[in-house]
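Peer 1: take this sequence and fold it.
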Amino acid sequence: MAGYIQIILIGLLTAAAALPLDQSWQLVPNADGFLHLVNINPYNLPDVDPNEPVPTFVPEEDIVFRLFTRSNPTAHQLLQIGNPSSITGSNFNSAHQTRFTIHGWGGGGHDGTGSGFRNALLAVGDFNVITVDWSVAAGNPNYIAARNQVGPAGTGVSLLIDDLIAYAGADPNDIYVTGHSLGGHVAANAGKGQGGRLHTIISLDPAGPLFSAGQDDALSPQDAQYVETIMTNAGLLGIGVPLGQANFYPNGGRTQPGCGIDISGNCAHGLASTFYIESIGSTVPFRSTRCASHDEILEGVCTPSGPDANMGGEPSNHGRGVEGIFFLTTNAESPFAQG
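Peer 2: Presented below is the predicted three-dimensional model:
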């Protein structure tokens, strides 16, 4: 195994050495863990064949919303934007809390994160669990093209929320939107479309390549009443700066125990979802220490500053005065929480 890993390392280093110095390349895994060598410099892209058809993405038509409840925990019901009967004829119940989950690049409506999220929630309560399948855009092998659709995808989620409010009496105060990687920014744009009135957004290692703080379609603290990030590969696949009201950095937020030689960061990147799913039903919390600043996280230290808080969990930290930068340690395997 060690020899095999060395061969991989040599191959990657050789490939990197062969790249033009005026281009920015990064290994980015899709939701299935397959690595893609991506040029993330939008000003130095290869020429586009004018005869090549441009893929279209129409959120109102292309996003697939699958509803799961305790009455249909495994057999989904489809909800459609602009189709009231798809909502009124479903098991959606406005008396119950609603939770959206959104996949990242290359993912789909049937990936493991969505099913894990669904199962964890329905195990602890009566929820309307809605998985958001935006794979028509997120499945584009061109990362840049997929990245540029997080705004429209978020608008589509917001439009369905409008319909849930109008036709089923849903309350924005009962709605959480959770997304991983690119999906973390889709969740943000759903919140922007709702004017920041949604109860909670949980962004799980929101994507870093081609995103920066303050961009119109990037996550911001104003996107919901409470915005939390869980950063597990910050500065590589996840963004390197805090974008939420409360920002949690397990094990320092860059690498994670149990991941071994995580060249691409894919293992650490995916653990944000794993940690959050565990937090939903675990009796052992992900107890975290509030640090003095984000700079301390970068320096590998944490001066206790303010009250501790739990990362993730159901319900969220909304209304508990939780804000700032938090550090915690986890186990290297499940169960990850140390309390």
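Peer 1: when you work out contacts or count neighbours from here on, use the C-alpha atoms and nothing else.
Peer 2: Will do.
Peer 1: wait, what's in contact with Asn93?
Peer 2: Each residue near Asn93 by CA atoms under 8 Å, 6 or more residues apart in numbering is listed here: Asn128, Ala168.
Peer 1: that one and His76: what is the separation?
Peer 2: According to CA to CA, to the nearest Å, Asn93 stands 15 Å off from His76.
Peer 1: do Ala145 as well
Peer 2: For Ala145 relative to His76 (CA to CA), the value is 29 Å.
Peer 1: more neighbours, those two?
Peer 2: Between Ala145 and His76, His76 has the larger neighbour count (other CA atoms under 10 Å), namely 17 against 14.
Peer 1: what's near enough to touch the more buried one?
Peer 2: Here His76 is in contact with Arg66, Leu67, Phe68 (CA under 8 Å, 6+ apart).
Peer 1: show me the contacts for the residue nearest to Leu210 when sequence neighbours are not counted.
Peer 2: Sequence neighbours aside, Ile40 is the residue nearest to Leu210 in space, at 6.4 Å (criterion: CA to CA, 6 or more residues apart in numbering). Residues in contact with Ile40, defined by CA under 8 Å, 6+ apart, are Ser24, Trp25, Gln26, Ile144, Pro209, Leu210.
Peer 1: helices of the stretch 1-150 of the chain, start to end?
Peer 2: Using DSSP state H, counting those that start in this stretch, the helices of the stretch 1-150 of the chain run over 2-17, 59-62, 84-88, 112-124, 135-138, 143-147, 150-168.
Peer 1: what residues of the longest one count as buried?
Peer 2: Read that as helix 150-168. In terms of neighbour count (16 or more other CA atoms under 10 Å), helix 150-168 has its buried residues at 150-164, 167-168.
Peer 1: can you give me the offset of that helix from its chain's centre?
Peer 2: How far helix 150-168 lies from its chain's middle: 18 Å, per CA atoms, centre = their mean, to the nearest Å.
Peer 1: which residues sit against it?
Peer 2: 59-60, 63, 80-82, 84, 87-88, 92-94, 132, 134, 170-172, 182-183, 185-191, 193-194, 217.
Peer 1: for the following helix or strand past it, packing partners?
Peer 2: Counting by DSSP states H and E, the next helix or strand C-terminal to helix 150-168 is strand 175-180. Here strand 175-180 touches strand 97-102, helix 182-193, strand 200-204, going by 3 or more CA pairs under 8 Å, 6 or more residues apart in numbering; DSSP states H and E.
Peer 1: now the other sequence, so there's something to compare against:
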Amino acid sequence: MVAITFLLLCVVTMGLTDDIVSKLDPGPRYQYMPGPDGRQHLVDLWVKTRNVNEAAKYNPDVQNAYHLFTRQNPTTSQPMVLGNEALVSSSNYDVGKTTIVLVHGWMSDPYSTINRVLVPAYLAAADVNILVVDWSVGAGTINYATAVLNTVTSGEGVARFISWLCGITGTSLTQFHLTGHSLGGHQVGVIGRNLGGVVPYIMSLDPAGPGWLTNDNRFQPNDGLYTEVIHTNVGVMGYLPALGKVDFYPNGGVNMPGCTEPKCDHDRSLYYFAESLTSQFTGRRCLTYLNALTGSCFLTQTLNMGGLEPKTGNSGIYYTETNAAPPFSKD
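Peer 2: The predicted model follows:
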């Protein structure tokens, strides 16, 4: 009886083994991160066996959902499903228009701030198709390390969906723009990379910092023909160094006027970009991102932050200042 009990104990213990697979960041293993619910969550930045096993269960080709918004249906989406051509043909999708792809972040869903802010802003600024990516099955886990792994898996799946959509409709990849926030700010890079780097415009809005400092899958300058990053909470929720062909650090990129906590700073990138679709934010070029953090930018070149169209051919790091409340532009 004692031998059987010992054997069962060994089996249970082996089943609970949670080996360390990798370390997402070189810094502290644990840190607090504000979630979209505004609460602080203690996250583990070391990838363990359980994270890998959990991530392996996520299949974006089956579990991701896509919601189409147009000026004909600005508030109620039309669903699209990979492999279902009938849904596409019966929708308001217009092959002759630019298609904006929106990607949310950690513990978010189609009702998250990025979509509430940017869907109406885009439709007010231009007659476009908007595809809201719902990868909440992959992003919704409280285990942040798993969500980081799922960010890449989802990006690969979204790229397959876009390729399929182009194949059945005749749409060109040159008609797509990708915009993502937080984890979605890295995912849009993964999407663009898997589409061959030919998407004309990729916008990364305060891409996540934790879990991405040494992550080879992070947003990269050549993920699209023109890539831009707006940093609003660097070193806390957002990524600190420059990532795109063009990087903007409004107000120094950390603490935004009118905000009193990191989540507000992190989300400010959404509101700045939304306003930039119809307004102008003039940025002044900086030598380095360290100069941008302090606003010590004295080069003569200027560039508008955000906007509807890619600023292809431009590069560099820029600083701009905003108001504490709408309108945020000081121009």
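Peer 1: of the contacts of helix 150-168 of structure 1, keep whichever come out buried.
Peer 2: 59-60, 63, 80-81, 87, 92-94, 132, 134, 170-172, 182-183, 185-191, 193-194, 217.
Peer 1: thinking again about what came up before, distance to Leu35 of structure 1 added to the helices and strands packed on strand 175-180 of structure 1, as JSON lines?
Peer 2: Output for these, formatted as JSON lines (distance: least, CA to CA, whole Å):
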{"stretch": "strand 97-102", "distance to Leu35 of structure 1": "20"}
{"stretch": "helix 182-193", "distance to Leu35 of structure 1": "16"}
{"stretch": "strand 200-204", "distance to Leu35 of structure 1": "19"}
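Peer 1: circling back to that earlier point, turn the helices of the stretch 1-150 of structure 1 into JSON lines, including distance to Ser305 of structure 1.
Peer 2: Putting the helices of the stretch 1-150 of structure 1 into JSON lines (distance: least, CA to CA, whole Å) gives the following:
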{"stretch": "helix 2-17", "distance to Ser305 of structure 1": "40"}
{"stretch": "helix 59-62", "distance to Ser305 of structure 1": "43"}
{"stretch": "helix 84-88", "distance to Ser305 of structure 1": "46"}
{"stretch": "helix 112-124", "distance to Ser305 of structure 1": "32"}
{"stretch": "helix 135-138", "distance to Ser305 of structure 1": "39"}
{"stretch": "helix 143-147", "distance to Ser305 of structure 1": "36"}
{"stretch": "helix 150-168", "distance to Ser305 of structure 1": "35"}
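Peer 1: closest to Ile202 of structure 1 out of those?
Peer 2: helix 112-124 (12.4 Å; CA to CA).
Peer 1: what's that closest one in contact with?
Peer 2: 68-70, 73, 101-103, 127, 129, 131, 273-274, 277-278, 280-281.
Peer 1: please apply the same query to stretch 170-181 of structure 1.
Peer 2: 94-105, 164-165, 184-187, 190-191, 197-207, 237-238, 269, 272-273.
Peer 1: please redo it, this time with the cut-off set to 7 Å
Peer 2: 94, 97-104, 164-165, 184, 187, 197-207, 238, 273 (CA atoms under 7 Å, 6 or more residues apart in numbering).
Peer 1: got a quick PyMOL command for the buried subset of those residues?
Peer 2: To isolate the buried subset of the contacts of stretch 170-181 of structure 1 in PyMOL, counting by 16+ other CA under 10 Å, use the following:
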select buried, resi 94+97+98+99+100+101+102+103+104+164+184+187+197+198+199+200+201+202+203+204+205+206+207+238+273
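Peer 1: show me the helices in the stretch 201-331 of structure 2, by range?
Peer 2: 262-276, 289-294.
Peer 1: which position in structure 1 pairs with Lys263 of structure 2?
Peer 2: Matched to structure 1 by TM-score structural alignment, Lys263 of structure 2 sits across from Asn266.
Peer 1: mean per-residue distance, the strand ranked longest in structure 2 to structure 1?
Peer 2: Assignment by DSSP state E gives strand 73-80 as the longest strand of structure 2. Following the fit onto structure 1, the mean deviation recorded for strand 73-80 of structure 2 is 1.1 Å by mean CA distance after the TM-score superposition for structure 1.
Peer 1: burial measure for Tyr239 of structure 2, as a count.
Peer 2: Considering only other CA under 10 Å, Tyr239 of structure 2 is surrounded by 26 other residues.
Peer 1: wait, doesn't it sit right on Gly211?
Peer 2: No: if you go by CA atoms under 7 Å, Tyr239 of structure 2 and Gly211 don't touch, sitting 9.6 Å apart.
Peer 1: who touches the nearest residue to Pro221 of structure 1 once chain neighbours are set aside in this structure?
Peer 2: Nearest residue to Pro221 of structure 1, sequence neighbours excluded (CA to CA, 6+ apart): Gly244, at 4.6 Å. By CA under 7 Å, 6+ apart, the contact set of Gly244 of structure 1 is Ser220, Pro221, Val227, Glu228, Thr229.
Peer 1: and those residues as JSON lines, adding neighbour count?
Peer 2: Converted to JSON lines, those look like this (neighbours: other CA atoms under 10 Å):
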{"residue": "Ser220", "neighbour count": "23"}
{"residue": "Pro221", "neighbour count": "18"}
{"residue": "Val227", "neighbour count": "32"}
{"residue": "Glu228", "neighbour count": "29"}
{"residue": "Thr229", "neighbour count": "29"}
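Peer 1: and Leu12 of structure 1, how far is that from Glu333 of structure 1?
Peer 2: From Leu12 of structure 1 to Glu333 of structure 1 the distance is 28 Å (CA to CA).
Peer 1: also Val132 of structure 1?
Peer 2: Taken as CA to CA, the span from Val132 of structure 1 to Glu333 of structure 1 is 28 Å.
Peer 1: repeat that for Val38 of structure 1.
Peer 2: 30 Å.
Peer 1: who has more neighbours out of those two?
Peer 2: Val38 (17 against 10).
Peer 1: for the corresponding residue of structure 2 for the more buried one, list the residues it contacts.
Peer 2: When structure 2 is aligned by TM-score structural alignment, Val38 of structure 1 is paired with Val43. Contact partners of Val43 of structure 2, counting by CA under 7 Å, 6+ apart, are Tyr30, Gln31, Tyr32, Met33, Tyr144.
Peer 1: list the contacts for the second one?
Peer 2: Just to be clear, that refers to Gln31 of structure 2. Counting by CA under 7 Å, 6+ apart, Gln31 of structure 2 has contacts Leu42, Val43, Asp44.
Peer 1: fine, thanks again, bye for now.
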